[in-house]
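**Q** What follows is a predicted structure for the sequence shown.
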Amino acid sequence: MIIENFKKEKRSNRTVNIIADFVVIGGGLSGVCAAITAARKGVKTILVQDRPVLGGNASSEVRLWALGATSHMGNNNRWSREGGIIDEIMVENVYRNKEGNPIIFDTVLLEKVSNEKNITLLLNTAVFSIEKTDAKNIKSIQAFNSQNSTNYTISAPLFCDASGDGIVAFQAGASFRIGAESKEEFGELFAPDKSYGQLLGHSMFFYTKEVDHPVKYVAPSYALKDITQIPRHKIIRKDMTGCNFWWFEYGGRLDTIHETEEIKWELSKVIFGVWDYIKNSGEFEGVENLTLEWVGNVPGKRESRRFEGLYMMKQQDILEQQSFDDAIAYGGWALDLHPADGIYSELSGCTQWHSKGVYDIPYRSFVSKDIDNLFLAGRIISSSHVAFGSTRVMVTCGFGAQAVGMAASICKEDNLLPAQILENGKIRKLQNELNCTGQSILNVPIDSASNLVNQANISASSSVKLSEITANGNWLKLDVSAAQLLPLKANQKYGFKVEIKAVESTQLEVQLRRSEIASNYTPEIILESQTITVDKGIQTVAFTFNASVEEDLYGFITFMANKKVSIRESKTLMSGVMTVFNGVNEKVSNDGSQRPPKGIGVDEFEFWIPNRRPQGKNIAMEISPAIEAFEVKNIGNGYTRPWLSANAWVADLADDKPSLRIEWDEVKSISEIKLFFDTDFDHAMETVQFGHPEDVMPFCVQDYTISTLEEEVIKKVSGNYQTINSIKLDTEVKTQGLVIEVQHPSDNVPAAIFEVLIG
């Protein structure tokens, strides 16, 4: 029992002082990725989150699907899902939670953080003040946890603001912007005018479910009464739920920081008014047994402050795919701006303009130009309002934040401030450390000197020579144009045979296409076109292109739309090979092509996108000469996903015991082995609501054994589903070589490994 008598003096809350190496403020995907990355490099990290769960807008409190460059698989960014920690999280979530339950995603994030012994996690803890050492350095932050009535004073040499509104950067005095720049400031032709608005608003969603009895609904007095105040109310369907209502947006004309409660109140009115409309208007049939399952009470914020870093990204960097020497991540979401009036606007809920491929994001945009020991992460990084329309999405934010965590480890190790990583070649160290954890920075391979594999002789029991994609599937009707995406070799003419079924005699146009930029997947260049006469019935059609590509890259073997024709599919799937279609994906403003108005600096081009599995199949074909892009020499080339070529060793399906043999001329001491597997970097792993056809990606090697040449088993794994397997040895193994034996993922998918990293 505790009894404390009256005191004349004011009582103070309990205060806890913590000293760490690195403090991350904000527990959304950005803060989580920054903290885990730093912690795994031995950095004592404090993660401060003002909510009871991690994940920010991706958490069960908001329930927005997390996405990045893959953009619902509706753009031309092939194999572009982000790597590293954010990939590990997304893959883990699909494995445990392919149905997209937001509660399960909460647990995935909490487990990832709680498993790191170098992270101290403070949930329900809100930063309210900071202290500075001098004008340009932060000494400590002060935070309060309302659940345990505790004040925290947290000190460190390095801080990362990933808080969304930038509470620490703001209080530290860092330069920031709110709203849109003029067209003139950066020459951004897509910059909005005042009538469109300068800020994106907040959103809240609701979930429904059907029960086995009628449920009445009496709307609260504050619910929106006149549904016609929502110009887009006619697109509402009774089966819509969750972030299908992403356009329930409000607040773009208000102060999106200090008026958040007012914005939330308006969104609550909208939600309960819309549900009243669905249940009680008489406009919808079969709603008697529908009830509300969940309503958001925390608004998902899109935009508030953006802080000025050492470089500010702009529209041209994204659409022109500007290269940066200090690139540490990439983006690929569209320039996605919304009308400030949100749900009450007569305009479309968003205006999205895509680049032809992914783009670099520079390290400098994550470093405050004013506060020497402060990193920026998440949606507050240094970008214009227009560029922010792309960089703001959650997986892109988490991806970039991994670089902040890794940079913090280098700063600790080498006694540097964030900006000093740009000096004396340290940026190369940062890029390589990131790539060794799966970052896949564009055009930056893993440094060959950091991988013992590159000192070895490598051989394989077999390698695919792609002469045939087996004709063992169904018929694909060519309602839209389709293309087989293949890693072609420079200056090589290829011939093809495909099986066709026609309902009547007709003409089929076939084309060889490529992207103007070799590393893109926008096939705007037609190298050759041929017209083939097709008879009624089933037949094999052969054609040879006289044209060839002038460099190793992905070519499009294209079959133009013809509703009279079907083409044979294949059940065989293979790393680095896929089919795309000149199709439509309304979720990313894709109706088959991008046709922007003149004068906004945006390119016109076609979209060639994949079908989601289980529909996603290859086109069956014979190929002559065989494509030799899946050889063992790809192991150790530094690339860990398809890019310009397959970059994978792929075993022949006929090989019942596929294996790699890595042999050195002398004995080596090995302390760690990393294997990079194929978890389908083209599949958008939306975290909630969408659902996925598999819990393990079909390309992923699940079972393997690593042994020394002396037949000592180092590691035997069964049931793998992750992209990167890192085997850290308790004691160094001294050997002259390794044998890696793998099993094919299935009868229709050959085993593949992108990279083996040995150190």
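**A** It's in. Numbers count the residues shown, from 1 in each chain.
**Q** From here on, just use CA atoms for contacts and neighbour counts.
**A** OK.
**Q** how about the helices in this protein?
**A** Assigned helices in the chain, in chain order: 29-40, 85-97, 102-114, 167-172, 183-186, 260-280, 315-319, 385-391, 394-414, 426-435 (criterion: DSSP state H).
**Q** so of those, which one's packed in deepest?
**A** Among those, helix 29-40 has the highest mean neighbour count (mean count of other Cα atoms under 10 Å), at a mean of 29.
**Q** what sits up against it?
**A** When contacts are taken as Cα atoms under 8 Å, 6 or more residues apart in numbering, the neighbours of helix 29-40 outside the stretch itself are 24-25, 44-47, 54-56, 58, 85-86, 109, 112-113, 116-119, 162-163, 377-378, 394-395, 397-406, 408-409.
**Q** repeat for stretch 625-632
**A** Residues external to stretch 625-632 that are found in contact with it (Cα under 8 Å, 6+ apart): 458-460, 463-468, 487-489, 494-495, 645-650, 660.
**Q** ends of it, how far apart?
**A** Distance across stretch 625-632, first residue to last, is 19 Å (Cα to Cα, to the nearest Å).
**Q** Could you do stretch 348-361 as well?
**A** Between the start and the finish of stretch 348-361 there is a gap of 28 Å, counting by Cα to Cα.
**Q** Please compute how far it lies from its chain's middle.
**A** Taking the mean of its C-alpha atoms, stretch 348-361 sits 14 Å from the chain's own mean (Cα atoms, centre = their mean, to the nearest Å).
**Q** Show me what counts as buried in that stretch.
**A** Neighbour-count burial for stretch 348-361, with 16 or more other Cα atoms under 10 Å as criterion, is recorded at 349-350, 352-361.
**Q** Next up, a structure to set beside the first:
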Amino acid sequence: MQQLDVHSDLTVVGGGLAGICAAIGAARQGSTVALVQNRPVLGGNSSSEVRVWVCGATAHGVQHFARETGIMGELFVENQYRNPEGNPYYWDLVLLEAVRAEPNITLFLNTDVRTLATADGEITSVTGWQMGSEKEITFHSPVFADCSGDGLVGHLAGAEYRTGREPRSEYDESWAPEIPDQNTLGSTILFYTKDAGEPVRFVPPSFAKDITETAIPDRRVIRTEANGCSYWWIEWGGELDVVGDNERIRDELQAVVYGIWDYLKNSGRFDADNLTLEWIGAVPGKREYRRFVGDHVLTQHDVLGQAEFEDRVAFGGWSIDLHPPGGVYASERGSKHWHPDGNYHIPLRSLYSRNVPNLWVAGRNISASHVAFGTTRVMATCAVLGEAVGIASAVAARNGLTPRQLATERFELMRNALRRADASVLGVVDDDPDNLALAATVTASSTYRRPAVEVSAGTMPLATDLAMVLPVDPALDGLEFLVDVREATSLTVELHDPLKPQNYLPVELVDSCSVDVPAGEKRWIQVPLSWRPEVPANAVIVLKANPSVSVHTAETALPGMIYLAHRDPAPDEQYTEQFREWKHVLRRAGLCVRVTGESSVYSAEKAIGGHARPYGGPQMWMSEDLAWDPEPTLDLTWPDPVELGEVVVILDDDVEEDLINLHHHRSPNEILPTLLRDYDLEARDASGNWAPVGSVRANRRRRINHVLDEPRSVSALRLTARATNGAPRAHVVSVRAYRP
């Protein structure tokens, strides 16, 4: 047996998505990182060992313009290119390569942390056993991040934590039980099948559960075409100790899986003769255990009220998603969901221990009530929390701050670092004093100023109220729709304010009108709605149902525009996963519409400062059609020369497109069309001479860093878009410039 000592700036325990993103986030800030994972592969519940899909703020399309950016966004986009079929082993490779690409990270797989040392209330080291190599490794760091899911490191260090469900009275949460208990969400084992092309016999093991003696066939959906996460409801252990009883839980879950498979193969109720079992999990995917207590405990009210935290570092959007403690054997529905009206914020004060000064936490173990945990627990949200912790650990160390001091006294340092990393944070304007672009004047060779989609691809009867989200800047002075009218009628149209920049539902009525429309086909009708919001905002235009009217649809929609149809859900649909009165329609498509007058929604100024993702509008520069301006340019000009050392270009990776690693949702494009494929950067010196700064070809990424070989004194910077990946116009979210 060997005994080793490893010294680094940060030790991250746990190699799931939270731990991966924490390690990468810190490494990119210049910290040395030891990433310690107790399994042979990275990814945690998303890995090929467990195979849970990576859900996040998009909530399977319930939330809009919500896909994560930052490191999690990079992983989504790269996986979409490398692994459009959703192969779980290829996903493992995407994660492994992302970690190995960072020279500041040292990865320790198969290393199970079991003990730690403390001094004066702080962790000084953690020690793990590396299976297979028989090494005992002690990791020394000034700070540690517990991204282990179960929270063993924090527990061993004496960090305060909660398990189970708090009483309703503690936080006045309507979804909390009246009486507290130790019940949690249970664990899950999944399985995959395939068609063998010929009959395959299945002889069930003696321990297989006879599910006909349970409520499973009546209360759960079993289908021959279902695989993997379609069986998320194979859950058990919520009334036990999820960690202490892990072996018992695994055995019971496998018995249930084999019982379901026996039912599919041998009950005679399914066409399953040619199906065979391809894979069954051996590692239970845990949902819940310890939740550490930080300086802020996130609650149901924070989530549903979309509380505006000054120290926000990430956002979520998944529903509050809670399951019955009895799991697969429960007589009630397998889950209940309460969606916030849009994405909500998560504060830094929920990401560290309030009593262990050098312990960061990220993943499903953050400081949240059981009810709020029901939404923060999904893996893409855990990932963005991990990135926030990684960045925070480096920023705090660089400035000699504790986690609490960074969150409460010097948070502007964290805010600037998050923006520079393109992290998943909402409502944060770029006012970074280090960003030279903020002092520049920005101009473009062209800007798309008259929003219009005019080519019809078909019609849709106005059988129900139909809403269009339309970004407005600075004002709306009317619009037109292309319609067919069976008989003369009066069409009522309303304009609503969603009230929050990250929301896309009609809330407050601003204006309405009734338009008399004569019978006829392909008529452009003028709708005299008007609105001048105090700041750029989204308007929700509602076309009221009218049996005499059909609206013309288009194959495309402009950035920032989406469409929702109203429905009256049945009472038993309340609190189901997709429960919403307004459902997304015309995905990747839209209506034929023309906006009256010019708009600044896509102006060149959007590319400097402002927001780096949709927030009260798409927040990007967009050129005119490439057919008219084939190589559009974006210029930044300074009144006096500046010393330039680095340029960061952030492109549009269409965060409305839902990308899931195991592809519960399929996306048609391996590379997102809205990304620039080819572009060039040039800088002008004080003498007026232009010289290359960078050139990108065959791009498929959102964020590109250009570090100059040597600093230059420049008076202007120009980006020339040479080609997109299919979009008809050039999109640029942000151009940032920094000194050496």
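**A** Yep, that arrived. Since the model is a prediction, treat every value here as computed from it, not as a measurement.
**Q** TM between them?
**A** After superposition, the two chains reach a TM-score (TM-score structural alignment, normalised by the length of structure 2) of 0.94; 727 aligned residues with a Cα RMSD of 2.3 Å.
**Q** Throw the buried residues of stretch 348-361 of structure 1 into TSV and include distance to residue 322 of structure 1, thanks.
**A** Listed next are the buried residues of stretch 348-361 of structure 1 as TSV, based on distance: Cα to Cα, whole Å:
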residue	distance to residue 322 of structure 1
349	28
350	25
352	19
353	16
354	14
355	11
356	12
357	11
358	10
359	7
360	7
361	9
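**Q** Among the residues you listed, which lie within strands?
**A** Among the buried residues of stretch 348-361 of structure 1, the subset assigned to strands under DSSP state E consists of 352-353, 359-361.
**Q** Tabulate those in TSV, adding columns for distance to residue 318 of structure 1.
**A** What follows is those, written out as TSV (distance: Cα to Cα, whole Å):
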residue	distance to residue 318 of structure 1
352	13
353	10
359	6
360	8
361	9
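**Q** List just the nearest of those residues to residue 510 of structure 1.
**A** Distance to residue 510 of structure 1 across these (Cα to Cα) is lowest for residue 353, with 28.9 Å.
**Q** what does that closest one align to in structure 2?
**A** With TM-score structural alignment defining the correspondence, residue 353 of structure 1 maps onto residue 338 in structure 2.
**Q** Help me confirm that its match comes into contact with residue 317.
**A** No. When contacts are counted by Cα atoms under 8 Å, residue 338 of structure 2 is not listed as touching residue 317 (10.6 Å).
**Q** What distance do you get for the equivalent of residue 598 of structure 2 over in structure 1 to residue 487 of structure 1?
**A** Matched to structure 1 by TM-score structural alignment, residue 598 of structure 2 sits across from residue 626. Using Cα to Cα, we find residue 626 of structure 1 at a distance of 11 Å from residue 487 of structure 1.
**Q** swap in residue 389 of structure 1?
**A** With distances taken as Cα to Cα, residue 389 of structure 1 is found 32 Å from residue 487 of structure 1.
**Q** likewise residue 174 of structure 1?
**A** Separation of residue 174 of structure 1 from residue 487 of structure 1 (Cα to Cα) stands at 47 Å.
**Q** which of those two has more neighbours?
**A** Looking at residue 174 of structure 1 and residue 487 with other Cα atoms under 10 Å, you find the greater number of neighbours at residue 487, namely 22 against 18.
**Q** mean distance, the strand with the most length in structure 2 to its aligned residues in structure 1?
**A** With DSSP E setting the assignment, residue counts place strand 703-724 as the longest strand in structure 2. Comparison of strand 703-724 of structure 2 with structure 1 after fitting gives an average deviation of 1.8 Å (mean Cα distance after the TM-score superposition for structure 1).
**Q** what's that strand packed up against?
**A** The criterion is 3 or more Cα pairs under 8 Å, 6 or more residues apart in numbering; DSSP states H and E, and the helices and strands that strand 703-724 of structure 2 contacts are strand 633-650, strand 676-684, strand 690-696.
**Q** any idea of the angle that strand forms with strand 676-684?
**A** Strand 703-724 of structure 2 runs at 110 degrees relative to strand 676-684, counting by axes from the mean of the first three to the mean of the last three Cα atoms, to 10 degrees.
**Q** Now do the buried residues in strand 703-724 of structure 2.
**A** Buried positions in strand 703-724 of structure 2, judged by neighbour count with 16+ other Cα under 10 Å: 703, 706-707, 712-724.
**Q** Residue 630 of structure 1 versus residue 649 of structure 1, what's the distance?
**A** 5 Å.
**Q** what's around residue 193 of structure 1, how many residues?
**A** Residue 193 of structure 1: 12 surrounding residues under other Cα under 10 Å.
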